[in-house]
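S.K.: Sequence and predicted model, in that order:
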Amino acid sequence: MEVIPVHDVNPLRRTPWVTYALIAANVVVFLSMPSAARTLAGQTNLAELCQLQAFVERWGAVPVELLRDQVPALVPTGGTGVGPQGPGCLIGPPAYHKSPPLSVLTSMFLHSSWAHLLGNMLFLAIFGNNVEDRLGRIRFLLFYLVCGYAAAYGFALTSPGATEPLIGASGAIAGVLGAYIVIYPKARVWGLIPILFFIPLRVPAWLMLGMWFILQAFYATGYGTAGAGSVAYAAHVIGFVLGALLGLTARRRRPHPRTF
């Protein structure tokens, strides 16, 4: 069960253009992915799934590639074929040059489904604007990227043999949540809290985000969810901790007065 934020009661001093731009970029990239527009209705066929697999393999961050700084000799090509076990996706030598460090950046804008995308963007929209407001636009963008890189490489170190591509903005957004909880711990957040049922409550940020972090840490152990293997919960934990540490420096800094 996950906590679902709906709205925070935390006024802004300036328009969070970077947060808006990140959300827009994530949506645009998702819509450009193979079969993205059809995944909501579950109408993808084998050819589209193979194209999507090849796309994610090329632009996603693969832990084993990050640690070895090299791409495997055989990768999904995006084509289909028939083998001993029936129809499937073809593999072959990569027809492109891939930079593993750069793949971390591109992976932050890829998502596996509408639910994955919308869930991440909900958290970014609610909590990113205030963190951007405190850090400033350029610092916030750098902060976001640093947390995303730390989460990806940190996960690779915890799972050095993993060959499944990492995709999604979750690691970077976890950093945003970590910064928010230390900068605005008493800010009130409306959310749906899983207590028997999802109950709408207004709670302090430290409680909601603290519950979120505890769940991620619990899931990272491999317990508590049957889908733990498909989600990089350890990346969420690493991003959150780094974001909280970096957020402490912003908390000590007095915000600039609002200008009109």
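M.R.: Thanks, I have it. Remember, predicted model here, so these are calculated numbers, not experimental data.

S.K.: C-alpha from now on. contacts and neighbour counts both.
M.R.: Fine.

S.K.: can you give me the strands in the stretch 1-150 of the chain?
M.R.: All strands of the stretch 1-150 of the chain, identified by DSSP state E, counting those that start in this stretch, fall at 4-9, 75-83, 86-92.

S.K.: Looking at those, spot the one closest to P200.
M.R.: With C-alpha to C-alpha as the measure, strand 4-9 is the member of the strands of the stretch 1-150 of the chain nearest P200 (8.9 Å).

S.K.: How far off centre is the closest one?
M.R.: The chain centroid and the centroid of strand 4-9 are separated by 18 Å under C-alpha atoms, centre = their mean, to the nearest Å.

S.K.: Show me what counts as buried in it.
M.R.: Within strand 4-9, the residues scored as buried using 16 or more other C-alpha atoms under 10 Å are I4, P5, V6, H7, D8.

S.K.: ditto for stretch 30-41
M.R.: Along stretch 30-41, these residues count as buried under the neighbour rule (16+ other C-alpha under 10 Å): F30, L31, M33, P34, S35, A36, A37.

S.K.: Help me confirm that V131 comes into contact with V176.
M.R.: Yes: in this structure V131 lies within contact range of V176 using C-alpha atoms under 8 Å: 6.9 Å.

S.K.: more neighbours, those two?
M.R.: Comparing V131 with V176 by neighbour count (other C-alpha atoms under 10 Å), the higher total belongs to V176, at 32 against 28.

S.K.: Distance of that one relative to L46?
M.R.: From V176 across to L46, the span is 37 Å (C-alpha to C-alpha, to the nearest Å).

S.K.: putting a second one here so we can go through both:
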Amino acid sequence: MIPTAPYEEPIFNVPRVVVAVLAALVLVHVGRGFLSADDDLWLVLAAAFIPGRYGPAGLELPGGEGALFTSPFTHMLMHGDWVHLGFNAAWLLAFGGAIAERTGPLRFLAFFTLCGLGGAFAFYLANTGLMQPMIGASGAISGLMGAVMRFLFPAMDSGGFRRLRDAPRTVRLMTLGEALTDRRILVASAILILLNVMTIVGFGVAQNGAGIAWEAHIGGYLVGIFTYGLFDNASRSEDDPQPKFN
């Protein structure tokens, strides 16, 4: 009898689209290092989402009229420093893989962008007229977290975290009605919202060097929970073949 080699799980198993998003964020941050301090500041302000940009003085800000339309998207590419980028990269890797496996690359990018826009909109609603910039992909990444909630607990009920990691497409997706009434999701969401609101006391409002944009986190998270079902491309049947784990 020929002995078989022990099964070795890959250390990295990240979909290419997640790696591509992470690479884009890193490249933008590295590229900014080659700019002068003044040019970098102009670029950040032109790309940042600034609620006051949509007021009377908005056209005087860097980026001008064009930034009214581009900044809801470009703010996701900018980060305050390597620590800020590192945190977002870690959460992107933690939640992005399972989503990308279920949606495919194009749907993933569309969903990621929508959650980022939702985060920017929530920040605007809470800070209309504010001239302080908001940058970072945290709103979009919070949306990934919200999306994972829709199939995290079904995975735990039928195979645990290993199934979520190794075979995310086989996990049943909760309907929106189920998600909004599932006690575990409600508790997790309440804790997340509470932790973000608590940052008001310690960190202020903007997610750059001045603090944390908790409004964008909550907005992105809620968009993720409410809209993910429109993007999910995996089988939703509870009769999907169950993966076998050794």
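M.R.: Thanks, I have it. Just so we're clear, the structure is a prediction, and the values are computed from it rather than from any experiment.

S.K.: Superposed, how do the two chains score by TM?
M.R.: Once the chains are overlaid, their TM-score stands at 0.68 when taken by TM-score structural alignment, normalised by the length of structure 2; 198 aligned residues with a C-alpha RMSD of 3.5 Å.

S.K.: which among the buried residues of strand 4-9 of structure 1 gets closest to P87 of structure 1?
M.R.: Checking the buried residues of strand 4-9 of structure 1 against P87 of structure 1 with C-alpha to C-alpha, the nearest one is I4 at 39.7 Å.

S.K.: Is the nearest residue to the closest one once chain neighbours are set aside in a helix, a strand, or coil?
M.R.: Using C-alpha to C-alpha, 6 or more residues apart in numbering and skipping residues adjacent in sequence, the residue nearest I4 of structure 1 is L192, 5.1 Å away. Assigned state for L192 of structure 1: strand (three-state reduction, DSSP: H, G, I helix; E, B strand; the rest coil).

S.K.: Verify the stated contact: L192 of structure 1 with F198.
M.R.: Yes: look at L192 of structure 1 against F198 with C-alpha under 8 Å: they come within range, at 5.2 Å.

S.K.: of these two, who's got more company?
M.R.: When L192 of structure 1 and F198 are compared for neighbours, L192 comes out ahead with 18 against 14, by other C-alpha under 10 Å.

S.K.: so how far is T77 of structure 1 from the more buried one?
M.R.: L192 of structure 1 is 42 Å from T77 of structure 1, where distance means C-alpha to C-alpha.

S.K.: Spell out the residue ranges of the helices in the stretch 101-250 of structure 1.
M.R.: Listed in chain order, the helices of the stretch 101-250 of structure 1 (DSSP state H, counting those that start in this stretch) span residues 114-135, 137-158, 170-183, 205-220, 233-252.

S.K.: Let me have those in JSON lines, adding distance to G83 of structure 1 as columns.
M.R.: Listed next are the helices of the stretch 101-250 of structure 1 as JSON lines, based on distance: least, C-alpha to C-alpha, whole Å:
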{"stretch": "helix 114-135", "distance to G83 of structure 1": "31"}
{"stretch": "helix 137-158", "distance to G83 of structure 1": "32"}
{"stretch": "helix 170-183", "distance to G83 of structure 1": "36"}
{"stretch": "helix 205-220", "distance to G83 of structure 1": "36"}
{"stretch": "helix 233-252", "distance to G83 of structure 1": "35"}
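
S.K.: Which of those has the highest mean neighbour count?
M.R.: Comparing the helices of the stretch 101-250 of structure 1 by mean neighbour count (mean count of other C-alpha atoms under 10 Å), helix 170-183 comes out on top with a mean of 29.

S.K.: equivalent range in structure 2 for it?
M.R.: Under TM-score structural alignment, helix 170-183 of structure 1 corresponds to residues 138-151 of structure 2.

S.K.: For that stretch, give me every contacting residue.
M.R.: The set of residues external to stretch 138-151 of structure 2 that reach it, using C-alpha atoms under 8 Å, 6 or more residues apart in numbering, is 76, 88, 91-92, 95-96, 98-99, 112-120, 171-176, 179, 185, 216-225, 228.

S.K.: 6 Å instead?
M.R.: Around stretch 138-151 of structure 2, the neighbours that count as contacts under C-alpha atoms under 6 Å, 6 or more residues apart in numbering are 92, 95, 112, 115-116, 119, 173-174, 216-217, 220-221, 224-225, 228.
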